[in-house]
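got a sequence here, can you model it:
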Amino acid sequence: MTLQVLAVDDSRTMRDMVRLTLTNAGIDAHLAEDGLHGLEVLEDMPRPDAIITDINMPRMDGFGFIDAVRAMPTHRATPILVLTTESADTMKHRARDAGATGWIVKPFDPAKLVKVVKMVAG
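The predicted structure is shown next:
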């Protein structure tokens, strides 16, 4: 069975890099450009095995997105990885408190991203 991953990032370049990395690993990548768009895509896709989200985005940031996803009964246990340039411990704690599963700092190592996605989704 092919893993399904939703990746939310306002940077087109980052979305393209994540999509390429995941599809090269045989993972179906669904993309969204901010938290609100991420919620829309989430409604239309099969249940994701994992979600990757940036923190700093317009309209709805990563924290708001994580809160909204965790409020949905069907996604309370879906692994959420934060992929961001932020590395401050306060941001990590805030993300963990909101319900994030893990934290990856940009720029990311493609092999590590795939490994972590497979680890949390499996």
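
C-alpha only now, for contacts and for neighbours.
Will do.

can you tell me which residues contact the nearest residue to residue 55 once chain neighbours are set aside?
Once flanking residues are discounted, residue 55 sits nearest to residue 62: 3.9 Å by CA to CA, 6 or more residues apart in numbering. Residues in contact with residue 62 (CA atoms under 8 Å, 6 or more residues apart in numbering) are 35, 53, 54, 55, 56, 82.

alongside the first, I'd like the structure of this one:
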Amino acid sequence: MARILLVEDNEMNRDMLTRRLVRKGYEVLTAVDGAEGLAKAASERPQIVLMDMSLPVLDGWEATRRLKADPATAGIPVIALTAHAMDSDRDEALGAGCDDYDTKPIELPRLLEKITRLLDGAAPSGA
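Reported below is the predicted structural model:
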């Protein structure tokens, strides 16, 4: 099963989503801010990144831009996770280089579908 990097600063959200993804058979790595997320993406080479957009140190938008600008990590799909549910927020996340977008609170079946689609190399679905 695929290795997922979850970049999320909220401990409760991080723990809950990690447990749910592990139960589905994924290996989950975690980072608590954008800078740590970039470092882990480079060193651990996950198959996909779930990126909270409101992060300390380096926000998810900038972390994604840097991830996609680095040839070593540019091919890793990124799904933006955010409580911001406006179309403009989705557009901003996609503009930063995210491959898809999902809103909080997380609906696991919808997120799993997006993860599967991106791991299979298909086009993003939107929120």
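
which ones among the contacts of residue 62 of the first structure map onto strands?
53, 82 (DSSP state E).

for the residue mapped onto residue 59 of the second structure from the first structure, give me its contacts.
Alignment note (TM-score structural alignment): residue 59 of the second structure maps to residue 61 of the first structure. Neighbouring residues of residue 61 of the first structure by CA under 8 Å, 6+ apart: 34, 35, 54, 55.

a strand runs through residue 13 of the second structure, doesn't it?
No. Residue 13 of the second structure: not assigned to a strand; according to DSSP: H, G, I helix; E, B strand; the rest coil it is helix.

what segments of the first structure are strands?
4-8, 28-32, 50-53, 80-84, 102-105.

what's the first one aligned against in the second structure?
The counterpart of strand 4-8 of the first structure in the second structure, using TM-score structural alignment, spans residues 3-7.

sorry, back to before: ok, the match of residue 59 of the second structure to residue 26 of the first structure distance?
For residue 61 of the first structure, the distance to residue 26 of the first structure (CA to CA, to the nearest Å) stands at 28 Å.

try residue 19 of the first structure
Distance of residue 19 of the first structure to residue 26 of the first structure, given as CA to CA: 11 Å.

now swap in residue 119 of the first structure and tell me
Remark: distance between residue 119 of the first structure and residue 26 of the first structure (CA to CA) = 15 Å.

do residue 95 of the first structure as well
The spacing between residue 95 of the first structure and residue 26 of the first structure, counted by CA to CA, is 28 Å.

picking up where we left off before, out of the contacts of residue 62 of the first structure, who's nearest residue 102 of the first structure?
Nearest to residue 102 of the first structure among the contacts of residue 62 of the first structure, counting by CA to CA, is residue 82 at 6.2 Å.

now do the same contact list for the closest one.
Residue 82 of the first structure is in contact with 52, 53, 54, 55, 62, 95, 100, 101, 102, 103, 104, counting by CA under 8 Å, 6+ apart.

one more time with 10 Å, if that's ok
Shown in contact with residue 82 of the first structure (CA atoms under 10 Å, 6 or more residues apart in numbering): 7-8, 51-55, 62-63, 66, 92, 95-96, 100-106.

just the buried residues of those residues.
7-8, 51-55, 62-63, 66, 92, 95-96, 100-104 (16 or more other CA atoms under 10 Å).

quick one on the thing from earlier: how about the strands of the first structure in a markdown table, adding distance to residue 41 of the first structure?
What follows is these, written out as a markdown table (distance: least, CA to CA, whole Å):
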| stretch | distance to residue 41 of the first structure |
| --- | --- |
| strand 4-8 | 8 |
| strand 28-32 | 7 |
| strand 50-53 | 11 |
| strand 80-84 | 15 |
| strand 102-105 | 21 |
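
of the ones you listed, which is nearest residue 70 of the first structure?
Across these, residue 70 of the first structure has its closest neighbour in strand 80-84 (9.5 Å, CA to CA).
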